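Colleague: okay, here's the prediction I keep looking at, along with the sequence it came from:
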Amino acid sequence: MRGHAALLVVAGLTAVSGCGTTANPIAESPSAPAATSAAPPPPASEPASAAPRPSVTGPDAPMLLGQRRLVIRPAEAGESILAVDDTGRLNLTDGPTDKGLFVLVPQGARHQIRTATGDQACLGLKNNGSRPLTIAATQCDPARDGQLFTIQPPASGDPATYTISVSGAYLLVSRTNGVIAEEPGDATALTAFVLVDNGPV
């Protein structure tokens, strides 16, 4: 009986010693600290929903993201606004019209200018031969360069205004020719435009 008990004690000590040998490599394994470092850090900023709302006239304005209807008004033209006339041309109007609302649809860094009433059309550059370039409503085609407008604050002047250009030609208000598109020269005075919010699309 004593011999049998001694064998049991020796076997027990061997089992305990074996468990200790197996546990040590796990405790010293380099992968153990990695589990702690891999834990995601607490968020460093507020949720997106708590971010400040975009400014009305800044580059992230809802009007520049296709979310709002708008009126385009030359900054120095009093109450006149841009509208599509009965011939389909973009021109100035002083009276009430249902063809003066537009939506700016982002296309990369540029925009399509789509009509916001009636049949949806897009403004596009029109070549008139020897006469000045004009802008006219046409079928929307985002692959057409003449429909992709660059809308940006002017290099100087009121930051709440924008210059509008397409294919290198800027929209200008001419006393003799109305709204035209022209490549700027040394003496060209660019027309600045104000975007007037008219509610959600």
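Modeller: Sure thing, it's come through.

Colleague: all contacts plus neighbour counts: C-alpha atoms, from now on.
Modeller: Fine.

Colleague: distance of P106 from Q112?
Modeller: Here the criterion is CA to CA, to the nearest Å. By it, P106 lies 7 Å from Q112.

Colleague: just give me the neighbour total for G185.
Modeller: By the measure other CA atoms under 10 Å, the count of residues near G185 is 8.

Colleague: strands along this structure, start to end?
Modeller: Ranges of strands in the chain, per DSSP state E, are 68-74, 81-84, 90-93, 102-107, 110-115, 122-128, 131-138, 149-152, 163-166, 169-174, 178-182, 193-200.

Colleague: so what does the third one touch, helix or strand wise?
Modeller: What it means is strand 90-93. strand 81-84, strand 131-138, strand 178-182 (3 or more CA pairs under 8 Å, 6 or more residues apart in numbering; DSSP states H and E).

Colleague: please repeat the previous calculation with a cut-off of 10 Å.
Modeller: Helices and strands touching strand 90-93, by 3 or more CA pairs under 10 Å, 6 or more residues apart in numbering; DSSP states H and E, are strand 68-74, strand 81-84, strand 131-138, strand 178-182.

Colleague: then the second one?
Modeller: Contact here means 3+ CA pairs under 10 Å, 6+ apart; on that basis strand 81-84 packs against strand 68-74, strand 90-93, strand 131-138, strand 193-200.

Colleague: tell me which of the ones you listed is the most buried.
Modeller: Using mean count of other CA atoms under 10 Å, the stretch among the helices and strands packed on strand 81-84 with the largest mean neighbour count is strand 68-74, at a mean of 22.

Colleague: which residues touch it?
Modeller: 61-64, 79-83, 92-93, 99-105, 114-117, 161-163, 172-173, 191-201 (CA atoms under 10 Å, 6 or more residues apart in numbering).

Colleague: equivalent analysis for stretch 7-20, please.
Modeller: Stretch 7-20 has contacts (CA under 10 Å, 6+ apart) with 1-2, 5-6, 21.

Colleague: show me the residue at the heart of this protein, geometrically.
Modeller: Nearest residue to the geometric centre of the chain (CA atoms, centre = their mean): L65, 5.3 Å.

Colleague: ok, back up a step: among the helices and strands packed on strand 90-93, which is nearest P33?
Modeller: P33 lies closest to strand 68-74 among those, at 52.0 Å (CA to CA).

Colleague: got another, please set it beside the one above:
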Amino acid sequence: MSMRRWLAGAGVVALVVSTGACGDATPDAAATPEATGTPAASATSAAPTPTEASPSPTSANPPVLSGDRQVTITRVDAVESGLSLTDERLAEVDGDEGRQLFVATPVEGQTFLIKSYRGAGGGPGTGEPVCWQVQNPGNSQPLVVQGAECQESEQRQLFTIAPNPENAETYLISNNSAYLRNTRNNGLIMEELGDAAPFDSFRFNDNGAAPSS
């Protein structure tokens, strides 16, 4: 028996060419957030609130000129005598007559009423005060100081009490440019000095709390 070899070589090679469809991969556009420009907050400094101008400090009156203390008054060059408001006029005395206790009551700035009280030797109790007042006696006589009912509206009662430029612990006393001074023939008078320097200055000596009346 002949063997036939049938060489059946049917090799069908199915070459399947797989064509991969290569599509361009378009990447998704990255969603870039819209750049929102936030305007820089401008530094707005609050406008300064205008403050009320503070009054310039003023020098307070010393205690003897506060109206709360009573004083005796002596002329710097006097020897063992002090001022007293007698029934007639302001004079220098070395006894206990008249009103020798005084209260400088502020009116405005260096302007004062000078109230006069009786001391222990000048009558019972202090009584109601009377105020210094410039008087013109007439007959070409110099101006003097007498007692009168206290009235702040009376210009002749408004005395300027200012520190002596040569000695701050003593004071010059004047009224309407006339200064209190001592004279040999007329005692204490008020005199206009013009350009001349004041002749007399005075010490205010603390004598305790002022009377309440």
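Modeller: Good, I have the coordinates. All figures in this text were calculated on a predicted structure; none of them were measured in a lab.

Colleague: let me see the TM-score of these two.
Modeller: The TM-score (TM-score structural alignment, normalised by the length of the first structure) is 0.67; 150 aligned residues with a CA RMSD of 2.5 Å.

Colleague: re earlier: P106 and Q112 of the first structure: which is more packed in?
Modeller: Between P106 of the first structure and Q112, counted using other CA under 10 Å, Q112 has the larger neighbour count: 26 against 16.

Colleague: just to revisit the earlier point, could you pick out the buried ones from the contacts of stretch 7-20 of the first structure?
Modeller: Buried members of those, scored by 16 or more other CA atoms under 10 Å: none.

Colleague: list buried residues within the contacts of strand 68-74 of the first structure.
Modeller: With burial judged by 16+ other CA under 10 Å, the buried subset of the contacts of strand 68-74 of the first structure is 62-64, 80-83, 92-93, 99-105, 114-116, 161-163, 172-173, 191-197.

Colleague: including distance to A35 of the first structure, could the helices and strands packed on strand 90-93 of the first structure go into JSON lines?
Modeller: Shown next, in JSON lines, are these (distance: least, CA to CA, whole Å):
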{"stretch": "strand 68-74", "distance to A35 of the first structure": "48"}
{"stretch": "strand 81-84", "distance to A35 of the first structure": "62"}
{"stretch": "strand 131-138", "distance to A35 of the first structure": "60"}
{"stretch": "strand 178-182", "distance to A35 of the first structure": "63"}
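
Colleague: for I151 of the first structure, which of those strands is the nearest?
Modeller: Proximity to I151 of the first structure, assessed across these by CA to CA, is greatest for strand 68-74 (11.5 Å).

Colleague: how big's the offset between the closest one and the second structure?
Modeller: Following superposition, strand 68-74 of the first structure is found to deviate from the second structure by 0.4 Å on average (mean CA distance after the TM-score superposition for the first structure).

Colleague: the inter-axis angle of that strand versus strand 110-115?
Modeller: Relative orientation of strand 68-74 of the first structure and strand 110-115, computed by axes from the mean of the first three to the mean of the last three CA atoms, to 10 degrees: 90 degrees.

Colleague: where in the second structure does strand 68-74 of the first structure fall?
Modeller: Residue correspondence for strand 68-74 of the first structure in the second structure, counting by TM-score structural alignment: residues 69-75.

Colleague: quick one: contacts for the residue nearest to the centre of the first structure?
Modeller: Contacts of L65 of the first structure (CA under 10 Å, 6+ apart): 59, 103-107, 111.

Colleague: quick one: it and Q112 of the first structure, what's the gap?
Modeller: Distance, L65 of the first structure to Q112 of the first structure, using CA to CA: 11 Å.

Colleague: just T93 of the first structure next, same as before
Modeller: On the measure of CA to CA, T93 of the first structure and Q112 of the first structure end up 21 Å apart.

Colleague: N127 of the first structure now?
Modeller: According to CA to CA, N127 of the first structure stands 18 Å off from Q112 of the first structure.

Colleague: in contact with the counterpart of R144 of the first structure in the second structure, which residues are there?
Modeller: Per TM-score structural alignment, the equivalent position to R144 of the first structure in the second structure is E154. Residues in contact with E154 of the second structure (CA under 10 Å, 6+ apart) are 113, 133.

Colleague: ok, the one 5 residues further on next?
Modeller: By CA under 10 Å, 6+ apart, the residues touching F159 of the second structure are 104, 106-107, 110-114, 132-134, 172-180.

Colleague: how about it, nearest residue that isn't a chain neighbour?
Modeller: With sequence-adjacent residues excluded and distances taken as CA to CA, 6 or more residues apart in numbering, F159 of the second structure is closest to N175, at 4.8 Å.

Colleague: wait, doesn't the one you found sit right on M190?
Modeller: Yes. N175 of the second structure is in contact with M190 according to CA atoms under 10 Å; the separation is 8.0 Å.

Colleague: residues shared between the contacts of these two?
Modeller: The contact sets of N175 of the second structure and M190 overlap at V134 (CA under 10 Å, 6+ apart).

Colleague: distance between the ends of stretch 113-128 of the second structure?
Modeller: End-to-end distance for stretch 113-128 of the second structure: 14 Å, by CA to CA.

Colleague: that older thread, got the contacts of stretch 7-20 of the first structure as TSV, with distance to L133 of the first structure columns?
Modeller: Formatted as TSV, those follow (distance: CA to CA, whole Å):
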residue	distance to L133 of the first structure
M1	114
R2	114
A5	109
A6	108
T21	87
